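Visitor: I'll drop the sequence and a predicted model, then ask my questions.
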Amino acid sequence: MPAVAGRLTAHAPLAPLLWFKTGGAADWLFEPKDADDLAEFLAALDPSIPVMALGLGSNLIVRDGGVSGVVVRLGKAFAQVQRTGDMVLRCGAGASGILVSSTARDGGIGGLEFLRSIPGTVGGFVRMNGGAYGREVKDILIDCDVVLRDGSRRTLALADLHYTYRHSELPEGAIVIAATFTGSPAEPAAIQAEMDRIAASREASQPLRSKTGGSTFKNPDGHKAWALVDQAGCRGLMIGGAQVSEKHTNFLINTGTATSADIEALGEEVRSRVKAQSGVELEWEIQRIGSPVA
């Protein structure tokens, strides 16, 4: 491994960093000091070694056999949010949706309230075109900065990402390090009221206090994933320690003893039952990475 200014840990357990609290270890976990540290590390790293970024650990299943290569976790150095112009915020990729939306509120910038409801960081939002409550990242993004797998840096405009529903065309191996968002003038009190409404709606409808990964499946055209799962009789369905949430059927939860294999198998069983009942093929929204236990 190349020398680093940040922290590089071998055989690093990932389960404590993930919302599901399951899964194996990474060959290497790299927490860079800053963008220069990340770029220099990637430039010096053997190009055959795979690299992936990890945010808050939501929306992710790490299989029980762990992840080969390097997992990059962007910490406090990448979590700054600053107002850089009229209705413009410059956000580090490690910043949470709550921090971004709160900073927007303080600056009288409306239209970013939906980020309050997405459990993740700016890097993940940008990669996945994160969205909720009728808005998506494509509605607020101006551009983003990335470090490519070879260590070079690029700024990508909104049009470069070719956003579709929960998908972008970021270059293979690119790690988002910052993004520029824009909104529209609004009163901070009105912004806070909308954030409160969103928070109350999530609390009432989602299993926020459980070990979960967020929304499991994408909404198919013309359908709501949760409704299809419910109609297929999957509410409360269990495999091992994994369960389809009773509160919101598009959430899988770890009841305390689940393995990643349990969670993934439950998701596949739900997909099978939905296909048999409705003919609709559900697509995973949660990313699944790594190897199963041999």
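Guide: All right, it came through fine. Since the model is a prediction, treat every value here as computed from it, not as a measurement.

Visitor: from here on, just use CA atoms for contacts and neighbour counts.
Guide: OK.

Visitor: please look at Met195 and Gly111 and confirm they touch.
Guide: No. In this structure, Met195 is not within contact of Gly111 by CA atoms under 8 Å, at 10.5 Å.

Visitor: show me the helices in the stretch 1-150 of the chain, by range?
Guide: Taking DSSP state H, counting those that start in this stretch to define them, one finds helices in the stretch 1-150 of the chain at 35-44, 97-106, 122-128.

Visitor: tell me what the shortest one is packed against?
Guide: Meaning helix 122-128. The elements that helix 122-128 packs onto, with contact taken as 3 or more CA pairs under 8 Å, 6 or more residues apart in numbering; DSSP states H and E, are strand 88-92, strand 175-182.

Visitor: could you dump the ones you listed into a markdown table and include distance to Thr212?
Guide: A markdown table is the format used below for those (distance: least, CA to CA, whole Å):
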| stretch | distance to Thr212 |
| --- | --- |
| strand 88-92 | 25 |
| strand 175-182 | 24 |
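
Visitor: just give the nearest non-adjacent residue to the residue most central in space within the chain, would you?
Guide: For the chain, the residue nearest the mean C-alpha position is Gly124 (4.2 Å; CA atoms, centre = their mean). The shortest distance from Gly124 to any residue other than its chain neighbours is 6.6 Å, reached at Gly55 (CA to CA, 6 or more residues apart in numbering).

Visitor: and for the one you found, the neighbour number?
Guide: Taking other CA atoms under 10 Å as the neighbour definition, Gly55 ends up with a count of 24.

Visitor: equivalent analysis for Gln277, please.
Guide: Using other CA under 10 Å: Gln277 sits among 14 other residues.

Visitor: surely Gly214 and Gly120 touch.
Guide: No. Under the criterion of CA under 8 Å, Gly214 makes no contact with Gly120, lying 9.6 Å away.

Visitor: mutual contacts of these two, please.
Guide: Overlap between the neighbourhoods of Gly214 and Gly120 consists of Ser58, Asn59, taking contacts as CA atoms under 8 Å, 6 or more residues apart in numbering.

Visitor: second structure follows, compare the two:
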Amino acid sequence: MTASSNLTDAIRAAAPNLRGRLLENQSLSDLTWFRVGGPAEVLFSPADEEDLSQFLAALDPAVPVTVIGLGSNLIVRDGGIPGVTIRLGGKAFGSVAIDGETIRAGTAVPDMRLAKTSAEASLDGLAFFRGIPGSVGGALRMNAGAHGGETTDVLTQARGIDRKGEARTFTHAEMGFRYRHSSAPGDVIFTSATFRGRPGDRQEIEAEMDRVTAAREAAQPIRERTGGSTFKNPEGGKAWQLIDAAGCRGLTLGGAQVSEMHCNFLINRGGATAADIEGLGEEVRRRVRESSGVELHWEIKRIGVDRSEV
């Protein structure tokens, strides 16, 4: 994908007072945990919520918009992402504030930091976020969970900006949470969230977080270039057990491999392309379907276009 000067020029003309960074043909591979993928045609990092609102209000509605966070549960395809890619960061979207039992966090805040800050305030109920390698924004989109807890258990409200540049607020009920899913409008870019904890003992909460960390390190290939859990658990079952039973543990395609340690994780062994990783995932799905009749569904988000489409 080549730089789109015409798109960038059109954006600057429509919104001349933007304060955030606007970059053309920006590589995204370094922003994903797999370390693969093509460039963003245009990458925008807004200075704050007002800047984001101004940007979206001025942007041609025909231009596609994609949002990325920490890049943990993400495959960016090798052809890159057409249109505008938005990535939130900085103090405006990366701060956490405590008020009594209420925790307000920007959506660029890593889930692990949310857990740590809550523990330091002796607020219980959010320790499970220690085991989620993503950000608050991603947690809102997929009702992220780990070790017996889910985002739906503690979220009270979420705020975002829609495609027209208008601020929107969503109650817990309006988020429409279910397993690894939210039914909030797809055009909303979440900017902050409010959670409610409960009074607890800091040492006990931190001990629980240590147990979560130890469990992750013992069972998951967290030191590898991976994207976290690849497939959602089917109802009444475990994805890794089906993958193992289908003989996929250690299976390779190009530079990609099914983890020997935990076979619901895919790994970039070095030199893998996004096509290798996604193709390996599809092969795993095929083998599981043939061996068990179960259709596995991706938990990792896959975005962008294949190299052949560029």
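Guide: Yep, it's here. Note that the structure is predicted; figures quoted are calculated from it, not measured.

Visitor: most tightly packed of the helices of the stretch 1-150 of the first structure?
Guide: helix 122-128 (a mean of 25; mean count of other CA atoms under 10 Å).

Visitor: can you state the residues of the second structure onto which it aligns?
Guide: When helix 122-128 of the first structure is aligned against the second structure using TM-score structural alignment, it corresponds to residues 136-142.

Visitor: that stretch: how far from the chain's middle?
Guide: Remark: stretch 136-142 of the second structure is offset 6 Å from the chain centroid, using CA atoms, centre = their mean, to the nearest Å.

Visitor: show me what contacts the counterpart of Ala58 of the second structure in the first structure?
Guide: Counting by TM-score structural alignment, Ala58 of the second structure lines up with Ala44 in the first structure. Ala44 of the first structure sits next to Pro2, Gly151 when contact means CA under 8 Å, 6+ apart.

Visitor: so Ala44 of the first structure versus Ile142 of the first structure, what's the distance?
Guide: For Ala44 of the first structure, the distance to Ile142 of the first structure (CA to CA, to the nearest Å) stands at 31 Å.

Visitor: likewise for Ala159 of the first structure?
Guide: Counting by CA to CA, the gap between Ala159 of the first structure and Ile142 of the first structure amounts to 9 Å.

Visitor: what's the answer for Asp27 of the first structure, then?
Guide: Computed as CA to CA, the Asp27 of the first structure to Ile142 of the first structure distance reads 35 Å.

Visitor: which residue is the nearest non-sequential neighbour of Asn250 of the first structure?
Guide: By the measure of CA to CA, 6+ apart, the closest residue to Asn250 of the first structure outside its immediate chain neighbours is Trp226, 4.6 Å from it.

Visitor: what about the corresponding residue of the second structure for Cys91 of the first structure, how many neighbours?
Guide: In the superposition onto the second structure, Cys91 of the first structure corresponds to Ala105 when matched by TM-score structural alignment. The criterion is other CA under 10 Å. On that basis, Ala105 of the second structure has 26 neighbouring residues.

Visitor: and for Ala159 of the first structure?
Guide: Neighbour count of Ala159 of the first structure, defined by other CA under 10 Å: 11.

Visitor: against Ser183 of the second structure, how distant is the aligned partner of it in the second structure?
Guide: Per TM-score structural alignment, the equivalent position to Ala159 of the first structure in the second structure is Ala173. Counting by CA to CA, the gap from Ala173 of the second structure to Ser183 of the second structure is 10 Å.

Visitor: likewise Arg35 of the second structure?
Guide: Looking at Arg35 of the second structure against Ser183 of the second structure, where the rule is CA to CA, the gap reads 29 Å.

Visitor: looking at those two, which is more packed in?
Guide: Shown here are Arg35 of the second structure and Ser183; by other CA under 10 Å, Arg35 has more neighbours (23 against 12).

Visitor: need the nearest residue in space to that one, chain neighbours excluded.
Guide: Spatial nearest neighbour of Arg35 of the second structure, chain neighbours left out: Ser29 (4.7 Å); criterion: CA to CA, 6+ apart.

Visitor: what's near enough to touch that neighbour?
Guide: For Ser29 of the second structure, the residues meeting the contact criterion (CA under 8 Å, 6+ apart) are Arg35, Val36, Gly37, Gly38, Pro39, Val76.

Visitor: now swap in Ala274 of the second structure and tell me
Guide: With contact taken as CA under 8 Å, 6+ apart, Ala274 of the second structure is in contact with Val36, Gly37, Ile75, Val76, Arg77, Asp78.

Visitor: and these, which is closest to Arg130 of the second structure?
Guide: Out of these, the one with the shortest distance to Arg130 of the second structure is Ile75. That distance is 22.4 Å, counting by CA to CA.
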